[in-house]
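Asks: Please work out how this folds:
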Amino acid sequence: MRTLLFSLLTVTALLGTGQSQAQQTPAAVTDSAAAPIVPLATGAATDVIVRTNGDELPARVLRITPQLVRYLPLPPATDSLGRATAADTLQLAAADVFMVRFANGTREVLRATSAPAPGTSLVGLSTAQRTALGRQDSRKYYKPDKGVFWGTFGATVATFYGGPIVGGAIALTPPKRYNLDAPQPDLLNDPAYYDGYRRQAQSRKLGKAAAGLGLGAGTLVVLTSVLFVILLSSTTHF
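Replies: Sure, this is the predicted structure:
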């Protein structure tokens, strides 16, 4: 009797396990059927064109010239059946493009050639010529503040090591635009002229600081020598 009862319990357990597995099978089929719905990567490389107004345009860049950026739009156009069609090559003016981020992680920043400021004597000059004129005018008209020289001189005489620190801090600070004393303030609106003028002005500041450091060091040596002679004379008299 016990053997019969044990056999019935075993059969019941096996039947319950079979039903449980049969109920789980449709769920597995449903999951596998849903998997193809996930969009797959196409593998197409995507570049990004960043325009000067901040807009980002996904594309495949074909060519960059000083005047134009040629590209294919992304995603590609499709027909009524959803099939990709041949896309027309589009182009943007290089002046309207700030940067191109390529799919491989590299970047190329486009800088349009600056035009001379209108209504000035710079019209007709190249970028290099406008920069050179800015340097020339800076040597002629820019006068560094007297504090550049005397500040470095005083710091050198006072502590010696303070001279290079103070002088370096002053010289490495770019001069303010309102202190440049250009012969025509409107000329500073031209990027090339302004760059040449400002760089030369900072070089002159550096020269003044170096002169203050040199004179301060020389003065400190003289003062030290005089004090040494005085002390030596006093010791000799005793």
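
Asks: C-alpha only now, for contacts and for neighbours.
Replies: Noted.

Asks: residue boundaries of the helices in this protein?
Replies: 2-34, 127-141, 146-159, 162-171, 191-237 (DSSP state H).

Asks: Now mean neighbour count and distance to residue 114 too, for those, in a markdown table please.
Replies: Shown next, in a markdown table, are those (neighbours: other Cα atoms under 10 Å; distance: least, Cα to Cα, whole Å):
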| stretch | mean neighbour count | distance to residue 114 |
| --- | --- | --- |
| helix 2-34 | 10 | 57 |
| helix 127-141 | 18 | 8 |
| helix 146-159 | 20 | 33 |
| helix 162-171 | 20 | 28 |
| helix 191-237 | 18 | 7 |
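
Asks: May I see the ones you listed organised as TSV, with distance to residue 92 added?
Replies: Compiled in TSV, those are given as follows (distance: least, Cα to Cα, whole Å):
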stretch	distance to residue 92
helix 2-34	42
helix 127-141	24
helix 146-159	49
helix 162-171	43
helix 191-237	24
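
Asks: so what's residue 192 up against?
Replies: Neighbour list for residue 192: 114, 116, 127, 128, 130, 131, 134 [criterion: Cα atoms under 8 Å, 6 or more residues apart in numbering].

Asks: May I see those residues organised as JSON lines, with distance to residue 174 added?
Replies: Compiled in JSON lines, those are given as follows (distance: Cα to Cα, whole Å):
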{"residue": "114", "distance to residue 174": "22"}
{"residue": "116", "distance to residue 174": "23"}
{"residue": "127", "distance to residue 174": "22"}
{"residue": "128", "distance to residue 174": "21"}
{"residue": "130", "distance to residue 174": "20"}
{"residue": "131", "distance to residue 174": "17"}
{"residue": "134", "distance to residue 174": "15"}
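
Asks: from the residues you listed, which is closest to residue 61?
Replies: Nearest to residue 61 among the contacts of residue 192: residue 114, at 24.3 Å, using Cα to Cα.

Asks: burial of the closest one, as a residue count?
Replies: 11 (other Cα atoms under 10 Å).

Asks: Surely it and residue 193 touch.
Replies: No. If you go by Cα atoms under 8 Å, residue 114 and residue 193 don't touch, sitting 10.6 Å apart.

Asks: related to what we said a few turns ago, and of the helices of the chain, who's closest to residue 98?
Replies: helix 191-237 (17.3 Å).

Asks: I have a second one here; can you model it like the first so I can compare?
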Amino acid sequence: MRLFLLTYLLLCSALRAQAQDTILRRNGDEIKVHVLAITPTEVSYVPSTEPPSSDTLFMQAAEVFLIRYANGTKELISKPESASVLGRTPEEMTTQGREDARKHFKAPGAFWGTFGATAISIPVLGGLGGVAAGAAIAASPPNDKNLIVPDKTLLNDPNYARGYEKQAQRKKLGNAAAGFGVGLISGAAIWITIALANTTHF
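Replies: Down below sits the predicted model:
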């Protein structure tokens, strides 16, 4: 029962960590917030902090490139440079985004989160806790802090950003699947060892 409760709490924590909005500024900075309102001139928000803050802050809309909401939807605030300005077609920018994600995107949390949930849930759920945790982690949008790119301004191009994020999502799914497989094997070995050790005491 304790293991089931721990698995449930881990899953809730993973989901709670995603339940916040993200402001992506034009200079590449990312801020975790709860967006309150958007006007043509400014964005009002409450910073996402521990302990929670009740202070309402404001940012000039011209400084904001994009807002990613907690439910995964996005809203473009400032018009980005077009692909033609960068001298590349939309298809070329999408392809470059995918290639850069393959090279630079890292999502260790997808592996280790699924690994841990799988290993500890083996005695009670046969490792199915890892399936639930892995599915939740893999389905969530890539964390903005993990969007590592050679040049942050490339994210101002929607075609590049779309290609990068789609490939990043695939890598997250692959990492979660790997975490489940390794967690299932390692966890089973650990629990079998514990069971055998307890048996020898009788």
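
Asks: any idea how far the corresponding residue of structure 1 for residue 151 of structure 2 is from residue 4 of structure 1?
Replies: Per TM-score structural alignment, the equivalent position to residue 151 of structure 2 in structure 1 is residue 184. To residue 4 of structure 1, residue 184 of structure 1 is 116 Å away according to Cα to Cα, to the nearest Å.

Asks: just residue 216 of structure 1 next, same as before
Replies: Distance from residue 216 of structure 1 to residue 4 of structure 1, by Cα to Cα: 116 Å.

Asks: sorry, back to before: how about the helices of structure 1, which one is nearest residue 56 of structure 1?
Replies: helix 191-237 (26.7 Å).

Asks: what is the orientation angle of the closest one with helix 162-171?
Replies: Using axes from the mean of the first three to the mean of the last three Cα atoms, to 10 degrees, the direction of helix 191-237 of structure 1 lies 170 degrees away from that of helix 162-171.

Asks: chain center to helix 191-237 of structure 1: distance?
Replies: Counting by Cα atoms, centre = their mean, to the nearest Å, helix 191-237 of structure 1 is centred 37 Å from the centre of its parent chain.

Asks: got the angle for that helix vs helix 127-141?
Replies: 40 degrees.

Asks: got the contact list for the counterpart of residue 196 of structure 1 in structure 2?
Replies: The alignment partner of residue 196 of structure 1 in structure 2, by TM-score structural alignment, is residue 163. Applying Cα under 8 Å, 6+ apart to residue 163 of structure 2 gives the contacts 93, 94, 95, 96, 97, 98.

Asks: Who are the contact partners of the last one?
Replies: Neighbouring residues of residue 98 of structure 2 by Cα under 8 Å, 6+ apart: 160, 163, 164, 165, 166, 167, 168.

Asks: which residue sits closest to the third one in space, ignoring its chain neighbours?
Replies: With Cα to Cα, 6 or more residues apart in numbering as the criterion, residue 164 of structure 2 has its nearest non-adjacent residue at 4.1 Å, and that residue is residue 97.

Asks: Map the one you found onto structure 1.
Replies: Aligned partner of residue 97 of structure 2 by TM-score structural alignment: residue 134.

Asks: do you know how far that match is from residue 200 of structure 1?
Replies: The value you get for residue 134 of structure 1 to residue 200 of structure 1, if Cα to Cα is used, is 8 Å.

Asks: Can you check which residues contact both of these two?
Replies: With Cα under 8 Å, 6+ apart, residue 134 of structure 1 and residue 200 have no common neighbours.

Asks: ok, back up a step: for the helices of structure 1, which one sits closest to residue 109 of structure 1?
Replies: If we rank these by Cα to Cα, the stretch that ends up nearest is helix 191-237, at 17.8 Å.

Asks: could you check the angle helix 146-159 makes with the closest one?
Replies: Going by the same axes, to 10 degrees, helix 191-237 of structure 1 makes 30 degrees with helix 146-159.

Asks: So which of the contacts of residue 98 of structure 2 is the closest to residue 133 of structure 2?
Replies: Nearest member of these to residue 133 of structure 2, counting by Cα to Cα, is residue 168, at 18.1 Å.

Asks: residues touching the closest residue in space to residue 138 of structure 2 that isn't next to it in sequence, list them.
Replies: Among residues not flanking residue 138 of structure 2 along the chain, residue 173 sits closest, at 4.9 Å (Cα to Cα, 6+ apart). By Cα under 8 Å, 6+ apart, the residues touching residue 173 of structure 2 are 110, 134, 138, 139.

Asks: so the longest strand seen in structure 2 aligns onto which residues of structure 1?
Replies: Taking DSSP state E as the criterion, structure 2 has its longest strand at strand 30-38. Using TM-score structural alignment, strand 30-38 of structure 2 lines up with nothing in structure 1.

Asks: Now do the buried residues in that strand.
Replies: 30, 31, 32, 33, 34, 35 (16 or more other Cα atoms under 10 Å).

Asks: and if you look at stretch 167-187 of structure 1?
Replies: Those would be 167, 168, 170, 171, 175, 180, 181, 182, 187, for stretch 167-187 of structure 1 by 16+ other Cα under 10 Å.

Asks: pretty sure residue 46 of structure 2 is in a strand, no?
Replies: Yes. According to DSSP: H, G, I helix; E, B strand; the rest coil, the state of residue 46 of structure 2 is that of a strand.

Asks: thought it was touching residue 32?
Replies: No. Assessed by Cα under 8 Å, residue 46 of structure 2 is found out of contact with residue 32, at 9.1 Å.
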